[in-house]
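# Here is a sequence together with a model predicted from it:
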Amino acid sequence: MPLANAIMDYTNIFIRLGCGRRFDRKLPAWSDYIRGLRHNPDKDAEYTLAVWQSRPPVAPPDVVGRSGCFSFSLETDRSARIHFDRTDGTVSPLCDSEVAARQRELCGLLAQIVTLTPAVKTLRGLSWLYHHHRYRRLFPPAYLRSAMPVTDRYRNMPLWGQFLRWDGSLRAERASHLYQHIQGEFHPSRLATGFPLQPLAVSAPVTVFQAFYARR
């Protein structure tokens, strides 16, 4: 498989480099990046980091509203997706001391959803974080019970985020597990089993969230 195809189809790099979500192989910003690859893992990793650092931060797609670490975008007229991103703080946004702040932010996000998009009746999420107790405790039990694993989302951050800590540092043990998995003779169909956690898709009615946060 050509290196350019592997990076396009089996990593999150296209989006991280600010090339959008249409995955246009002819996009100038992407073509410029591909031309700089040297087919040397260490040099290409350093080069990719340098390109990423030179480009603006990438926001979640089509954000309608934001409240602290959380934001939402519309999937359809009647459903919205919740996004999570760490803020620039000195502690993990999911540590015990931050729970109350995250709950207030979710209450604020819910108020925005109801006010700005009153036709929305269902809230959805997709992330590896729904495996994580510190994240799960922020959400209604019914929302969490709906969780279903989603595979083959190699282009999306809900899969790759599990290799980074809240401060952006690498989770070396998880990264090593994936790296060892793809050594030697390898086929893309086996890639999913190299990830310690698969992203979970979750959903629940807006009314479930309203009842849950009303008790907070």
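That came in fine, so what should we check first? Numbers count the residues shown, from 1 in each chain.

# Every contact and neighbour count from this point should use C-alpha atoms.
Noted.

# Now Leu129: closest residue in space that isn't a chain neighbour?
Of all residues beyond its chain neighbours, the one nearest Leu129 is Tyr135 (6.2 Å), with distances taken as CA to CA, 6 or more residues apart in numbering.

# Show me what counts as buried in stretch 50-60.
By neighbour count with 16 or more other CA atoms under 10 Å, stretch 50-60 contains the buried residues Trp52.

# So what's the gap between that stretch and the chain middle?
Computed by CA atoms, centre = their mean, to the nearest Å, the chain-centroid distance of stretch 50-60 equals 15 Å.

# Straight-line length of it, end to end?
With CA to CA, to the nearest Å as the measure, the ends of stretch 50-60 fall 22 Å from one another.

# swap in stretch 162-177?
End-to-end distance for stretch 162-177: 12 Å, by CA to CA.

# can you check stretch 145-159 too?
20 Å.

# mind listing what's buried in it?
Ala147, Arg153, Tyr154, Arg155, Asn156, Met157, Pro158, Leu159.

# And these, which two are furthest apart?
Using CA to CA, the pair of the buried residues of stretch 145-159 lying farthest apart is Ala147 and Arg155, separated by 20.4 Å.

# circling back: does the residue nearest to Leu129 touch Leu94 like I think?
Yes. Here Tyr135 reaches Leu94: they are 6.4 Å apart, a contact under CA atoms under 8 Å.

# Could I get the contacting residues of Asp152?
By CA atoms under 8 Å, 6 or more residues apart in numbering, the contact list for Asp152 reads Ala192.

# in this structure, which spans are strands?
63-67, 70-76, 79-84, 122-127, 148-149, 200-205 (DSSP state E).

# Out of those strands, which is closest to Pro188?
Pro188 sits nearest to strand 148-149 of all those, at 18.5 Å, using CA to CA.

# Quick one: list the elements packing against that closest one.
Judged by 3 or more CA pairs under 8 Å, 6 or more residues apart in numbering; DSSP states H and E, strand 148-149 is in contact with strand 200-205.

# residue contacts, the nearest residue to Leu200 once chain neighbours are set aside?
Using CA to CA, 6+ apart and skipping the chain neighbours, the partner closest in space to Leu200 is Pro149 (4.5 Å). Pro149 makes contact with Gln198, Pro199, Leu200, Ala201 under the criterion CA under 8 Å, 6+ apart.

# one more structure, for comparison:
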Amino acid sequence: MRYGKEFFDLQLRFARVVAALAAIPLEQALLDYTNLYVRFGLGRAFDQDHPTWRRYIQGLSQTTHASDWTYSFYLAHAQAGRETPLVATFGCFSYATPDSQSIRLHFQNTDTATVSPLSIDRLPMRLSELRALFDHVRRYEPEAESVLGTSWLYNLRAYQRLFPEAYIASATVADNRFRNMSLWGQFLDRNGGLKVGFTEDFLRRLSKTTTVRELASCFPLQALAVSAPITQFHTFYDSAM
């Protein structure tokens, strides 16, 4: 998905507030409090000396149009690398293997239907995709013992109902996710534009923020970290057939 310019403008605006509140350079705020580094295809090392990042920062310092420069830089570099190495994809769901004993779930809306991919009408399709994913895991990841996830989506009942209760019950707030789509993704609609309601709520909260400690509370939904034994998933999807 190609993200709209407004998504980057929102992060630039947030970074400027962070820089002012924390008394740090804008460059550092952009690296530590936005998803730009990842969106530029640079991986997750967050190396301030990465040559591509340095080119972005140098260009930023030389322009009076930070918004245009940032978006043009994104368009030129978005395909440079994959955000997360994925093992396999099944419809809207995919998984990665952080180690041999666990898998990490990911969601991306690839549904071409006109209704929400999490609507009740699409529930059978989502369950079918997850059943296929875990059948694949059972066959090709025999050492996997646990399932991990981190996303703002775990706040939504429409998403929660796709998973075993034990997985959802394990949810805890994932702190310091300012660099990640597990937090920033809540502002995006299915076309890569901004959700008006979420964005307005965020900006309203941001305008009232006076300390660095309050920054996380500007986000309408927090990123939640979840985990459960993989046996819970096999039982859940086998029974959902």
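Sure thing, it's come through. Note that the coordinates shown come from a computational prediction; the quantities given were computed from them, not determined experimentally.

# Could I get the TM-score for this pair?
The TM-score (TM-score structural alignment, normalised by the length of the first structure) is 0.90; 215 aligned residues with a CA RMSD of 2.1 Å.

# Output the strands of the first structure in a markdown table; the columns should cover distance to Ser169 of the first structure.
Listed next are these as a markdown table, based on distance: least, CA to CA, whole Å:
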| stretch | distance to Ser169 of the first structure |
| --- | --- |
| strand 63-67 | 24 |
| strand 70-76 | 21 |
| strand 79-84 | 17 |
| strand 122-127 | 19 |
| strand 148-149 | 26 |
| strand 200-205 | 23 |
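
# now, of the ones you listed, which is deepest in the fold?
Per-stretch averages of neighbours, counted by mean count of other CA atoms under 10 Å, single out strand 122-127 among those, with a mean of 23.

# So which bit of the second structure is it matched to?
Using TM-score structural alignment, strand 122-127 of the first structure corresponds to residues 146-151 of the second structure.

# With the first structure overlaid, how far apart is the matching stretch on average?
For stretch 146-151 of the second structure, the mean distance to aligned residues of the first structure following superposition is 0.6 Å (mean CA distance after the TM-score superposition for the first structure).

# Quick check: the gap between the aligned residue in the second structure for Ala100 of the first structure and Ala240 of the second structure.
Alignment note: Ala100 of the first structure maps to Pro124 in the second structure; criterion TM-score structural alignment. Distance, Pro124 of the second structure to Ala240 of the second structure, using CA to CA: 9 Å.

# And the residue lying farthest from the centre of the second structure, how close does it get to Arg39 of the second structure?
Most distant from the centre of the second structure: Gln62, at 30.1 Å, with distances by CA atoms, centre = their mean. As judged by CA to CA, Gln62 of the second structure and Arg39 of the second structure stand 21 Å apart.

# And for Arg16 of the second structure?
Using CA to CA, we find Arg16 of the second structure at a distance of 18 Å from Arg39 of the second structure.

# Looking at these two, which is more packed in?
Neighbours per residue (other CA atoms under 10 Å) separate Arg16 of the second structure from Arg39, with Arg39 holding more: 24 against 17.

# ok, the more buried one touching Tyr74?
Yes. Arg39 of the second structure is in contact with Tyr74 according to CA under 8 Å; the separation is 6.7 Å.

# thinking again about what came up before, of Tyr135 and Leu94 of the first structure, who's got more company?
Using other CA under 10 Å as the criterion, Tyr135 of the first structure and Leu94 rank with Leu94 on top: 20 against 17.

# thinking that one is in contact with Arg134, fair?
Yes. Using CA under 8 Å, Leu94 of the first structure is in contact with Arg134, at 5.7 Å.

# What count of nearby residues applies to Leu206 of the second structure?
For Leu206 of the second structure, the neighbour count with other CA under 10 Å is 20.

# Skipping adjacent residues, who's closest to it in space?
Leu206 of the second structure sits nearest to Cys218 (CA to CA, 6+ apart), 5.5 Å away.

# Map the one you found onto the first structure.
Structural alignment (TM-score structural alignment) places Cys218 of the second structure against Gly194 in the first structure.

# try Leu26 of the second structure
Matched by TM-score structural alignment, Leu26 of the second structure corresponds to Leu3 in the first structure.

# quick one on the thing from earlier: and for the match of strand 122-127 of the first structure, what's in contact with it?
Contacts to stretch 146-151 of the second structure, defined as CA under 8 Å, 6+ apart, come from residues 101-106, 174, 181-183, 223-230.

# how about a cut-off of 6 Å?
Contact with stretch 146-151 of the second structure is made by 102-105, 182, 223-230, as judged by CA atoms under 6 Å, 6 or more residues apart in numbering.

# and if you look at stretch 128-144 of the first structure?
Identification of contacts with stretch 128-144 of the first structure by CA under 6 Å, 6+ apart yields Leu94, Pro158, Gln198, Pro199, Leu200, Ser203, Ala204, Phe212.

# Which members of those are the farthest-apart pair?
Farthest-apart pair in those is Gln198 and Phe212; separation 26.4 Å (CA to CA).

# Could you check which of those two has the larger neighbour count?
Using other CA under 10 Å, the more surrounded residue of Gln198 of the first structure and Phe212 is Gln198, with 25 against 15.

# Met8 of the first structure and Tyr33 of the first structure, how far apart?
Taken as CA to CA, the span from Met8 of the first structure to Tyr33 of the first structure is 11 Å.

# and of the contacts of Pro149 of the first structure, the nearest to Ser67 of the first structure?
Checking the contacts of Pro149 of the first structure against Ser67 of the first structure by CA to CA gives Ala201 as the nearest, at 21.4 Å.

# Might you report the residue contacts of that closest one?
Residues in contact with Ala201 of the first structure (CA under 6 Å, 6+ apart) are Gly125, Leu126, Ala147, Met148.

# Done for today, thanks.
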